[in-house]
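*Asks:* Have a look at this prediction, sequence included:
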Amino acid sequence: MRGYLCQKPAAAVLQAKTAQQAWAQRPTRDRLRAVGRIASQIALHQAELLALSPRINATPAEIIASELLPLADACRYAARVGRRALAATTHSLRRGAWWMGRINVRIIREPWGVVLILAPSNYPLFLPGVQIIQALAAGNAVLVKPAEGCEAVLQRFAQCAVAAGIPAELLQLLDSSIATGQQAIEAGVDKVFLTGSANTGRTVLAQLSQSLTPATLELGGCDSVFVTESAELNRVARCLAYAIQLNGGATCIAPRRVFITPAQQERLCSLLIEELRSARPTRPAGFQFPFAVVKQLNAAVQQALREGAQIAHGELPDLPSNNPSHLSMRPLVLRGVNPRMNIVRDDIFAPIVSLLTVPNMSSAIEADRVCPYHLGASVFGSRVDAEQWGQQIRAGCVVINDVVVPSADPRVSFGGCAQSGWGSTRGWEGLLEMTRPKSICTRFGNWLPHLDRANVENASVMSALLTLLHSPNWRNKFASIRTLITRG
């Protein structure tokens, strides 16, 4: 089927390399126009894309708002800013080393070649989709390994891209098996973009290390929320209730840890429980989760309870002995949690949030760093306070007085640090991540001072030159000028 070329990875890589060379030679504006037209295709075929989404814990409205709309926005954003982001830059001669002679320095952005996108299951269209369109805009060919069960929606998206003017050979979908991803890496892709867990990241990096293939990794999250003394608690509660239920809690930047002072905790806890109870009639059966996820959550919560935490809202689901594929559960709120408990040091994709009391925001920043994951964070409070604390938080994206949603703005660059990965996707930085810089150094004129052996091999001349250019002492500078005049 056109726009969906599921073949052996080695053949796909070979075909992609050939197609990419022609694509990279096309004018940037032509590539960007094709990428921009994908937004129109998404709008035209939204019903089909919606019907093919495998997200069982999201309503149609949520899927449109969290995947289709932001992906279309990202297409238009890339089309509008791509020429500036990917344009060559020339550095002023005045900022250079004049003693080397006249050298023009120009930095160009080159596509990597063939990039492999290892896609996640939680947002199976938006997350890989933005990486796809940015890779294409930058001049790359793309291979995509979907998550299991997510093949159909990405197939339809690939067809939308082809209808917008993207050559079919440039965007190829592989099957969803782990072995296929490994074979694609072995076949010689030029860069890998992974969205997944930290454990998956370690496994992929172990293979990439053999060929020294570069990678951008967006890994697990256990995101923090900082509630300052000036925060509006009603707003905090509404945002938390929304975010921990978004996609059933299967969001990498969903809030898991809420740092709050003892004076605010009771009020916020009551407001949050009230918000969650008011939302319950819309989901009487709760959310559906793989048995393995519920088992992981159960173990972490049980350990926290043994160490002094309490369940403020919700209850743990029973674990049946027949190991069903999925179980249902409702949102869970814990209190009395401390930063060293496993429940706030792990990336669990479930609707759970923990309240951690701290005496002040400085202590909250320190406690936050106990967790190995630093993907995103939110700060609630007056704008001045929140922005000040936001600059001190270790995270790739900090949202002020909101949660999650602003990170889907097409201008936002997104990436984590520590065990949440490295590199950026989306936004301006995401476009640059799809390229590598190349410096073009052009010599002007006939003066080649490094070929004048009489000066280059004269240590006193070179020392005088260093003194003239960089000494803080003006007397020494004038002395160096005399040395250069007499010996130069």
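*Replies:* Yes, it's here. Numbering: from 1, shown residues only.
*Asks:* Every contact and neighbour count from this point should use C-alpha atoms.
*Replies:* Will do.
*Asks:* Off-centre distance for stretch 250-265?
*Replies:* Chain-centre distance of stretch 250-265: 21 Å, with C-alpha atoms, centre = their mean, to the nearest Å.
*Asks:* Which positions in that stretch come out as buried?
*Replies:* Residues 250-261, 265 are the ones in stretch 250-265 that count as buried (16 or more other C-alpha atoms under 10 Å).
*Asks:* Now do it: distance from first to last residue.
*Replies:* 25 Å (C-alpha to C-alpha, to the nearest Å).
*Asks:* ok, back up a step: from the buried residues of stretch 250-265, which single one is nearest Cys160?
*Replies:* Thr251 (25.7 Å; C-alpha to C-alpha).
*Asks:* pretty sure Asn104 is in a strand, no?
*Replies:* Yes - assessed with DSSP: H, G, I helix; E, B strand; the rest coil, Asn104 lies in a strand.
*Asks:* and which of the buried residues of stretch 250-265 is nearest to Ala300?
*Replies:* Arg256 (12.9 Å).
*Asks:* hmm, back to that, would a markdown table of the buried residues of stretch 250-265 with distance to Ile352 and secondary structure be doable?
*Replies:* As requested, those are exported to a markdown table (distance: C-alpha to C-alpha, whole Å; DSSP: H, G, I helix; E, B strand; the rest coil):
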| residue | distance to Ile352 | secondary structure |
| --- | --- | --- |
| Ala250 | 10 | coil |
| Thr251 | 11 | coil |
| Cys252 | 13 | coil |
| Ile253 | 12 | coil |
| Ala254 | 9 | coil |
| Pro255 | 8 | strand |
| Arg256 | 6 | strand |
| Arg257 | 9 | strand |
| Val258 | 11 | strand |
| Phe259 | 15 | strand |
| Ile260 | 17 | strand |
| Thr261 | 20 | coil |
| Gln265 | 17 | helix |
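*Asks:* and here's the other structure:
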Amino acid sequence: MTDSSTTAAAITITCPVDGRMVGRVMGHTRADVRSAFAVARRAQPVWAATPVSDRKAIMLRFHDLVLSHRDELLDLIQAETGKNRASAFDEVLDVAVTARHYAFAAAGLLAPQRVKGALPVLTRTVVEREPVGVVGVISPWNYPLSMAVSDAVPALLAGNAVVVKPDSATPLTALKASELLSAAGLPTELFQVLPGPGEEVGGAIADECDYLMFTGSTATGRILGAKAGERLIGYSAELGGKNPLIVAPDADLARAARGARQACFANTGQLCISVERIYVHEEVAGGFTARFLAEVSAMTVGAGPGWDVDMGCLISEEHLERVRSVVDDAVSKGARVLAGGHPLPELGPTFYAPTVLTDVPPDAELYDGEVFGPVVFLETVTSVDEAVERANETIYGLNASVWAKPSTGSRIASRLHAGTVNVNEGFAAAWGSVSAPMGGWRASGLGRRHGAVGLTKYTETRTVATQHLVPVSGPPGVDRELFSDVMSTALRWGKRVLR
């Protein structure tokens, strides 16, 4: 019997389109994870002492390398996932934009910040930031470049080392990104990619890291969150979603239909922020539905490097069966299929038609459970208030989409219980706004990526307060009651001044 603590089986990566072998990589064990963290911990202090300007230069070179290796990365992403080329390019674009953004933002975010002291003039208070140490990233298969790298970039710029466990179905893309980071000048010890079994390698990373970043299912997120809580380490997780889209009476219906198609079926619906529920106001339900179904019927589903393909395949035959079972369950309970609702075996074993349903009953799994596939259902509502109420009836709160005139859309958006809301977009506007935080409410996760917190979460703060002339408790020899009277008067005066 093989001792899994010392050896691990090689991992064979196959293309979900046709099952052909794409490559093989070495699997890793708990012992390998411990060794990787030991190497990272030796290298990290040197990196933390490296000027931020040097780290910035490396990330800007990485930005250029990602773009210059665009086609190679697109081919690799498509081979591992079966997604269409435009969805693969979303990953290349995301990583390049993220690297550039944080390269320029890092110095300001990491600089010591002067804040108000305990006593004006007499107290000088500064907040300093230090890297947490070694960050663990556990990334999913649906975005093998973005999720393995875009969370690691700010962690590295903050002065940390990073150990990544990619999904076993898609490790080659993360390994290629590691090569590009090394070519950009990043020491190899600072970004290590360890493919291997999730329970073993992912569990070991959660046991070893100083901060854990996870993207995946809510069920696994809860398990890892419990581990992080037990160890008292920082934890950020983007988890599941059952994201709604609202079509208001004043929406541009043609634009809404096109946008809804992208919101529902980009990346074959295999993304946490895709739309799975559409609530249409009764005044425009007929017009929107006709336009939306026309958009769906015009979609090109297939494989290969053509930019004209609108949707690729699912990640595996097992996942296709999962999607089919959820749709069949809904139909058996009374749902009606308006488009799709079946596999496309003529294209390959993992292709499923873009699917639209209506009349989905509440007892169907599809009604409130995440499908993570090219499936959406429509409901007609009598008012915007009803649409908002239905949209918020979920354990999740990751993303939402509103189609309306901008003023109407903004009012609706502010009532939705979601970490990101897109007005006249599906998800890309909020996701692409890397200066703003992105993440989920409730069962959709905790913590945020993007924005200032997307980098500062990988740091520990140190407050340094220097007291001048007299102590906060008052000058030596001064009567304590007199001092308390003086301070009370000062506070009352200060309140009036600040009004």
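*Replies:* Thanks, I have the structure now. What you see is a predicted model; the values in this text were computed from it and never measured.
*Asks:* What would you report as the TM-score here?
*Replies:* Once superposed, the chains reach a TM-score of 0.86 (TM-score structural alignment, normalised by the length of structure 1), with 458 aligned residues with a C-alpha RMSD of 2.9 Å.
*Asks:* sorry, back to before: out of the buried residues of stretch 250-265 of structure 1, give me the two with the largest separation.
*Replies:* Largest separation among these by C-alpha to C-alpha: Ala250 and Thr261, giving 27.4 Å.
*Asks:* To which residue of structure 1 is Leu491 of structure 2 aligned?
*Replies:* Under the alignment defined by TM-score structural alignment, Leu491 of structure 2 is paired with Leu469 of structure 1.
*Asks:* and if you look at Gly240 of structure 2?
*Replies:* Gly240 of structure 2 maps onto Gly220 in structure 1, by TM-score structural alignment.
*Asks:* So that match is in contact with Gln419, correct?
*Replies:* Yes - the criterion here is C-alpha atoms under 8 Å, and Gly220 of structure 1 meets it with Gln419 at 7.2 Å.
*Asks:* helix or strand for the counterpart of Gly202 of structure 2 in structure 1, which one?
*Replies:* Aligning on TM-score structural alignment places Gly202 of structure 2 opposite Gly181 in structure 1. Per DSSP states H and E: Gly181 of structure 1 is located in helix 178-187.
*Asks:* Between Gly220 and Gln419 of structure 1, which contacts overlap?
*Replies:* Counting by C-alpha atoms under 8 Å, 6 or more residues apart in numbering, the contacts common to Gly220 of structure 1 and Gln419 are Ala198, Tyr373.
*Asks:* between these two, which one's more packed in?
*Replies:* The neighbour comparison of Gly220 of structure 1 against Gln419 (other C-alpha atoms under 10 Å) goes to Gly220, with 28 against 21.
*Asks:* if I look at that one, how far off is Ala299 of structure 1?
*Replies:* Computed as C-alpha to C-alpha, the Gly220 of structure 1 to Ala299 of structure 1 distance reads 18 Å.
*Asks:* And for Val398 of structure 1?
*Replies:* Distance from Val398 of structure 1 to Ala299 of structure 1, by C-alpha to C-alpha: 30 Å.
*Asks:* higher neighbour count, the two?
*Replies:* Val398 (26 against 12).
*Asks:* gap between the more buried one and Val379 of structure 1?
*Replies:* Here Val398 of structure 1 is placed at a distance of 7 Å from Val379 of structure 1 (C-alpha to C-alpha).
*Asks:* What sits closest to the match of Leu491 of structure 2 if chain neighbours are left out?
*Replies:* Nearest non-adjacent residue to Leu469 of structure 1, counting by C-alpha to C-alpha, 6 or more residues apart in numbering: Lys477, 7.8 Å away.
*Asks:* need the contact list for that neighbour.
*Replies:* So Lys477 of structure 1 contacts Thr467, Leu468, Leu469, Ser471 (C-alpha under 8 Å, 6+ apart).
*Asks:* Please repeat the previous calculation with a cut-off of 10 Å.
*Replies:* Ala464, Leu465, Leu466, Thr467, Leu468, Leu469, His470, Ser471, Thr483 (C-alpha atoms under 10 Å, 6 or more residues apart in numbering).
*Asks:* From the chain's centroid, how far away is stretch 267-282 of structure 1?
*Replies:* With C-alpha atoms, centre = their mean, you get 31 Å for stretch 267-282 of structure 1.
*Asks:* For the equivalent of Ser278 of structure 1 over in structure 2, grab the count of nearby residues.
*Replies:* Aligned by TM-score structural alignment, Ser278 of structure 1 pairs with Ala298 of structure 2. Neighbourhood size, Ala298 of structure 2 [other C-alpha under 10 Å]: 10.
*Asks:* cool, and Ile244 of structure 1?
*Replies:* Close neighbours of Ile244 of structure 1, defined as other C-alpha under 10 Å, add up to 27.
*Asks:* Which residue in structure 2 aligns with it?
*Replies:* In structure 2, Ile244 of structure 1 lands on Cys264 (TM-score structural alignment).
*Asks:* any idea how far Val97 of structure 2 is from the nearest residue to that match once chain neighbours are set aside?
*Replies:* Excluding the flanking residues, the one nearest Cys264 of structure 2 by C-alpha to C-alpha, 6+ apart is Val275, at 4.7 Å. From Val275 of structure 2 across to Val97 of structure 2, the span is 24 Å (C-alpha to C-alpha).
*Asks:* next one: Ala43 of structure 2
*Replies:* For Ala43 of structure 2, the distance to Val97 of structure 2 - C-alpha to C-alpha - is 27 Å.
*Asks:* likewise Gly23 of structure 2?
*Replies:* 29 Å.
*Asks:* Between these two, which has more neighbouring residues?
*Replies:* Val97 (17 against 14).
*Asks:* Tell me which residue of structure 1 matches up with the more buried one.
*Replies:* For Val97 of structure 2, the residue aligned by TM-score structural alignment is Asp73.
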